[in-house]
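Sequence first, predicted model second:
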Amino acid sequence: MNNQPNPEPAVAFRLDAPTGGANRGVLLSAPAQWNGYLESLAFAPVTVLASLLQSRRITSRQIVEQCLRRIERLAAPLYCVVSQTPFDAALAAADRADAEIMRGQYRGLLHGIPYGAKDSFATRELPTTDGAKRYASRVLGYDAVAVTRLENTGAILLAKLSMGELAMDDVWYGGQTRNPWNPEAGSSGSSAGSASAVAAGLLPFALGGETWGSIVSPCAVCGTTGLRPTPGRLPRTGVSALSWSMDKIGVITRSVADCALVMDALRGADAGDLSSMDAAFDCDLSAPLTDLRIGYDVSGFAALPDEQIALFDDAKARIETMCGAALVPVELPALSPEYDALPMTIIGVEGATSYAAFIADNGLNELVRQGEDNWPQIFRRAQSVTAVQYLQAQQLRARLQAEMTAALAGIDVYLTPSCRGESLRYTNLAGQPEVVTRAGFAADGSPVALSVVGNLWREDAALRVAHAFEQMADLSERVPPGFA
């Protein structure tokens, strides 16, 4: 049985990145209003928790204890937690953070903050299961680079979070991860547990990953904030590979500022991921939007159900007010039918390669889902795809990348209803970064999400627009019933 995360091949998909220039980092404010009740911080963003830690009005131990209690009390019905750092070890890490802060050795806004990681991120002491029963006890003995970088900031890993089997949807060997807003429904996936845990107030933030919708979709469904960056922005070293040319890692949080903060801690090249690189990131979330040209995805807005049209018209109007100019209609490429199978051709072939040892050892028959559109059949079909067909698919992808670049010429970002129209498919193939934030709530009380898509390597512009909308819309106080 293969006991290692699937390795990246020698040739990696790589996008040119901007270099040089000033890098002022992420400028964040950290409001510190607090009523003194610990439970009222269950849904507080990292910036608020960090402010309270800096001012020593609260300790890391208190935050960690609260998260552990909430996990113990609320996680089981959500099927979102796979494994946990032992209670004593978690508290010891919190005590170390508190001692460092008291000595003036403050490492930054993530110091002493607990978090969780999707169960595809290698961890040296906890199992890394990829959502598959075969890997339920697989302890790799080392950390993914993202986990190491967070450890260096003083953040504290509390839990490994559920993911759909081998990174598909929200069903894993332990059950179906549930949506805190509607526990009878799934959370979507495959970063299922990451979105569910953050939405339920179990953890302030979580690491996730996306190949085709696996951050954006669960964030949209669970009402969390998410960032899927440009491929190569964050190193994937130590994260199980599904599709080496399409996999991205990202973050799921409670605010746009938190997305910027965590991404800033994770970014930069690592020798273990040949696609990763050092790219400039200069993000001032307090800057006005008047220097940005903002578009909207015509096809995405046309795909809205009638009951959501007014909500998204209001979102567009608010952003027009902030940028001081009318939004520009953006027509995404109209593609021929040959593109329809493109994502799954690439993902299927690369996934069947990544999990070749698992497949050879009869692992596909052990997976929970065995339908026509699930991994067992997809991987079996992929094994009959020829090298010529695979390379033709990558050629089509390169053509789409050029067409997307042309479609976005002259604008900095565009708005689209999350998971509507073709934007999600196109941007995962072409690489544009996407920020997901709440746009409002449907009549049944479920969250509705707005995505802000930036040009390649322009996470800063997408974050600025999403942050400004988030602050104006002021939707963060609403939490899932039964989890307050």
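Great, that's in hand.

switch to C-alpha atoms for all contacts and neighbour counts from now on
Will do.

What are the buried residues along the longest helix along the chain?
If you go by DSSP state H, the chain has its longest helix at helix 387-407. By 16 or more other Cα atoms under 10 Å, the buried positions in helix 387-407 come out as 390, 393-394, 397, 400-401, 403-405.

Ok, stretch 277-289 next?
277-285, 289.

again, but for stretch 406-425
Result for stretch 406-425 [16+ other Cα under 10 Å]: buried residues 408, 411-425.

burial count for Thr427?
Residues lying near Thr427 (other Cα atoms under 10 Å) number 22.

surely it meets Val435?
No: taking contacts as Cα atoms under 8 Å, Thr427 lies outside contact range of Val435: 11.8 Å.

just to revisit the earlier point, can you tell me what sits against the longest helix of the chain?
Helix 387-407 is contacted from outside by 330-333, 339, 342, 345-346, 349, 426, 429-431, 455, using Cα atoms under 8 Å, 6 or more residues apart in numbering.

For PyMOL, what selects the buried ones among these?
The PyMOL command for the buried members of the contacts of helix 387-407 (criterion: 16+ other Cα under 10 Å) is given here:
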select buried, resi 330+332+342+345+346+349+426+429+430+431+455
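
Could you dump the contacts of helix 387-407 into JSON lines and include secondary structure and distance to Thr153?
Output for the contacts of helix 387-407, formatted as JSON lines (DSSP: H, G, I helix; E, B strand; the rest coil; distance: Cα to Cα, whole Å):
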{"residue": "Val330", "secondary structure": "strand", "distance to Thr153": "39"}
{"residue": "Glu331", "secondary structure": "coil", "distance to Thr153": "41"}
{"residue": "Leu332", "secondary structure": "coil", "distance to Thr153": "39"}
{"residue": "Pro333", "secondary structure": "coil", "distance to Thr153": "41"}
{"residue": "Tyr339", "secondary structure": "helix", "distance to Thr153": "42"}
{"residue": "Leu342", "secondary structure": "helix", "distance to Thr153": "39"}
{"residue": "Thr345", "secondary structure": "helix", "distance to Thr153": "39"}
{"residue": "Ile346", "secondary structure": "helix", "distance to Thr153": "36"}
{"residue": "Val349", "secondary structure": "helix", "distance to Thr153": "37"}
{"residue": "Tyr426", "secondary structure": "helix", "distance to Thr153": "34"}
{"residue": "Leu429", "secondary structure": "helix", "distance to Thr153": "32"}
{"residue": "Ala430", "secondary structure": "helix", "distance to Thr153": "31"}
{"residue": "Gly431", "secondary structure": "coil", "distance to Thr153": "28"}
{"residue": "Asn455", "secondary structure": "coil", "distance to Thr153": "29"}
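
Pick the one among the contacts of helix 387-407 closest to Thr230.
Gly431 (5.5 Å; Cα to Cα).

which one is that closest one nearest to, not counting chain neighbours?
Thr230 (5.5 Å; Cα to Cα, 6 or more residues apart in numbering).

Please, which helix or strand holds that neighbour?
Element membership of Thr230 [criterion: DSSP states H and E] is none; it lies in no helix or strand.

which residues touch it?
Contacts of Thr230 (Cα under 8 Å, 6+ apart): 248, 431-433, 456-457, 459.

let's go with 6 Å and repeat that
431-433, 457 (Cα atoms under 6 Å, 6 or more residues apart in numbering).

Pasting the second one now:
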Amino acid sequence: MHTLPAFLSSRPACNALMLALATALPAWAAAAMPAERIIAMGLPELRAALDSGALTSAELVAAYLQRIESVDRPAGGTRAVLAVNGAALEQARAWDAQQRAQQGAAARNAPLAGIPFLAKDNFDAVGMPNTGGSLALAQSVPTTNAFVVQRLLDQGAILLGKTNLSELAASYGWYGYSAVGGQTLNPFNPLRTADGSSSGSAAAVAAKLAPFALGTDTTGSIRAPASVTGTVGMRATMGLVSRAGIIPMSLTADAVGAITRSVQDQAIVLDAIQGEDKGDASTKGMVRPQQPLATGLATATLAGKRIAVVENFEGGNPEVDAMQRSAVAAMEKAGAQIVRIRLPKVYETLQPAVLGPIGLAEFRPQFEAYLAGLPAGQPRDLREFMVRLEALTDKGRRGINPGRYKGLQENLDTRTTDGPEYIHLLSVVVPTLRRELGELMAAGRYDALFYPTLACTAPVVPGKADPSFVCKTYAYAAGKISPTTGFPEITVNAGTAAGNLPVGVSFLGRAGDDAKVLEIAAAFERLKQ
């Protein structure tokens, strides 16, 4: 864990807590099952071990706390976990006690009961600051949980802690850096980042600091970090998962999801967190899966699937392009019908033409709506927020990503959501793009579109040099299709480039095709094992 500012040192779940945890570590080593074995387990295996009594929740939580202590906190560590939940071990012991009391009662546990998870530090969680990585919110402690956090807790899962992120979920070139959490590093190569903004969540799962972690994705912030850390990240159909209780960026595009180690784990978590929420209008009236998304993945096949390989996003990095070709060949050998297509050029420029202007219009009013609901003593609008931030960063001259600071200054003068350009984008442009892409996929009878999640490998850490980094194009263009249309996209590891750098590939389906996308990804994942 990295050092926090001095004025935070007395807060629960920060420096003092981590010192206490460090002194308690030897007592945790008594687990009957080796910690290395515990942290290697996927979610189905953990469920079986907990239900059989081969493993207790306290042993599981302790193994991960010890892993955080040894891998994340030291100098040169991943710096993925921003704060640990001081009540996690106590909650795990309470769950174990409940299990002992129910022995012989044929109790059936929820899939994630007794299993710890991490949440990106823009999710509200009672008793823990929700900083968004900003010093201005370093003492903001919510009184309620985000909808998906509460949903997991209600099912018996245990919040292990909060993960680092690009500050207020916007990277501005400093991927995975925040003033509160510092710089998150890629577990596979310390010269590279875990991308952004859900960098801490992806790095934590890749480094085995938790079985899974929650993240947010506005224009790529789950899928890009998952891609460069060899994990699985999914942006579900818009409205499947609630965003309530999360610091917003742009609610037209904001999505909540998980980063996991496998497609099966991804489906299990998505089953647990999806649901209608009166606090998020996008979830109302959604056609939801008729059966659990996790069922049937073990027998999913690519045979007969019609996969459209999108050629618009090639040319950024020769190794990434080669990995795409290899993946296509493997899918074809497995029986998939491969079709090569080029999308209309409008899909190459969605960030500057659509998502950027929408985000600029939405950030201030939506961020201020979140601030207005915070407890007493916290900034109530963007101007109050900036006054506090400037006092803590010497007007942006220290501690904060200068690009992020400049962006916030510009947001003070941003256009509002009653502007004609914004209204035209939302009422005409976005629905047209969604309809046209859906029609294109239906006409081609494509089960999914396929492309590299990023056109290049992981970005270099700010202030460091890596001559091996090659990126000849805007790496993130493909990732803008899903947030613009609301269609589901999943990224799965396709292999490793030079420098031990994971490379992910994406499958995108039509709205409501979440189950199909998961099945295709699961079948592809088996090809690469």
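Looks like it came in fine. Since we're looking at a predicted model, the values are computed, not measured.

in the second structure, which residue is closest to the centre?
Gly215 (2.8 Å; Cα atoms, centre = their mean).

hang on, the earlier thing: mind picking the two most distant members of the contacts of helix 387-407 of the first structure?
Val330 and Val349 (32.2 Å).

Quick one: neighbours of the alignment partner in the second structure of Trp212 of the first structure, just the number.
Taking TM-score structural alignment, the alignment pairs Trp212 of the first structure with Thr219 from the second structure. Neighbour count for Thr219 of the second structure, taken as other Cα under 10 Å: 30.

any chance you could map the strands in the stretch 51-200 of the first structure?
Per DSSP state E, counting those that start in this stretch, the stretch 51-200 of the first structure carries strands over the ranges 81-84, 114-118, 156-161, 171-172, 175-176, 178-179, 182-186.

want to throw those strands into a markdown table with distance to Ala310 of the first structure?
Below are the strands of the stretch 51-200 of the first structure laid out as a markdown table (distance: least, Cα to Cα, whole Å):
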| stretch | distance to Ala310 of the first structure |
| --- | --- |
| strand 81-84 | 37 |
| strand 114-118 | 35 |
| strand 156-161 | 35 |
| strand 171-172 | 34 |
| strand 175-176 | 33 |
| strand 178-179 | 25 |
| strand 182-186 | 24 |
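
Gln105 of the first structure: which of those is closest?
strand 156-161 (16.2 Å).

Okay, now stretch 284-301 of the second structure: how far is its last residue from its first?
In stretch 284-301 of the second structure, first residue to last residue: 32 Å (Cα to Cα, to the nearest Å).

same check, this time on stretch 205-220 of the second structure
17 Å.

Now do the contacts for Ser227 of the second structure.
If you count contacts by Cα under 6 Å, 6+ apart, Ser227 of the second structure has them with 503-504.

let's go with 7 Å and repeat that
Ser227 of the second structure makes contact with 453, 491-493, 502-504 under the criterion Cα atoms under 7 Å, 6 or more residues apart in numbering.

Would you state the helices of the stretch 151-300 of the first structure in chain order?
192-199, 216-222, 256-266, 298-302 (DSSP state H, counting those that start in this stretch).

Mind putting those into CSV with distance to Val147 of the first structure?
Below are the helices of the stretch 151-300 of the first structure laid out as CSV (distance: least, Cα to Cα, whole Å):
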stretch, distance to Val147 of the first structure
helix 192-199, 14
helix 216-222, 21
helix 256-266, 9
helix 298-302, 35
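
among those, which is the most enclosed?
Mean neighbours per residue, mean count of other Cα atoms under 10 Å, is largest over these for helix 192-199, with a mean of 35.

Mean deviation, it versus the second structure?
Following superposition, helix 192-199 of the first structure is found to deviate from the second structure by 0.9 Å on average (mean Cα distance after the TM-score superposition for the first structure).

In the second structure, what stretch matches that helix?
Under TM-score structural alignment, helix 192-199 of the first structure corresponds to residues 199-206 of the second structure.

contacts for the matching stretch?
Against stretch 199-206 of the second structure from outside (Cα under 7 Å, 6+ apart): 78, 80-81, 119-120, 163-165, 176, 184, 186-187, 194, 210-215, 225-226, 229-231, 259-261.

What's the match for Ala406 of the first structure in the second structure?
Ala406 of the first structure maps onto Glu439 in the second structure, by TM-score structural alignment.

Tell me the spacing between the nearest residue to Ala194 of the second structure once chain neighbours are set aside and Gly233 of the second structure.
What sits nearest to Ala194 of the second structure in space, not counting adjacent residues and going by Cα to Cα, 6+ apart, is Asn186, at 4.5 Å. As judged by Cα to Cα, Asn186 of the second structure and Gly233 of the second structure stand 16 Å apart.

And Lys480 of the second structure, by the same measure?
The value you get for Lys480 of the second structure to Gly233 of the second structure, if Cα to Cα is used, is 15 Å.

swap in Thr260 of the second structure?
7 Å.

Neighbour count: these two, which is higher?
Gly233 (34 against 30).

Isn't that one up against Ala226?
Yes: contact status for Gly233 of the second structure versus Ala226: in contact at 5.3 Å, counting by Cα atoms under 7 Å.

intersection of neighbour lists for those two?
Common neighbours of Gly233 of the second structure and Ala226 (Cα under 7 Å, 6+ apart) are Ile259.

just to revisit the earlier point, between the contacts of helix 387-407 of the first structure, which sits nearest Ser137 of the first structure?
For these, the nearest to Ser137 of the first structure is Val349 (27.0 Å; Cα to Cα).

check contacts around the corresponding residue of the second structure for the closest one.
Matched by TM-score structural alignment, Val349 of the first structure corresponds to Ala361 in the second structure. Taking Cα under 7 Å, 6+ apart, we find Ala361 of the second structure in contact with 414-417, 422.

Most widely separated two among these?
Thr414 and Tyr422 (11.8 Å).

What's the separation between the residue of the first structure most remote from its centre and Gly363 of the first structure?
Taking Cα atoms, centre = their mean, the residue of the first structure most remote from its mean C-alpha position is Arg103, at 33.8 Å. Distance, Arg103 of the first structure to Gly363 of the first structure, by Cα to Cα: 51 Å.

can you tell me which residue in the second structure aligns to Ser162 of the first structure?
Per TM-score structural alignment, the equivalent position to Ser162 of the first structure in the second structure is Asn164.

Now for Ile307 of the second structure: which residues touch it?
Counting by Cα under 7 Å, 6+ apart, Ile307 of the second structure touches 336-339, 446-450.

The counterpart of it in the first structure and Arg107 of the first structure: what is the separation?
Under the alignment (TM-score structural alignment), Ile307 of the second structure pairs with Ile294 of the first structure. Counting by Cα to Cα, the separation of Ile294 of the first structure from Arg107 of the first structure is 36 Å.
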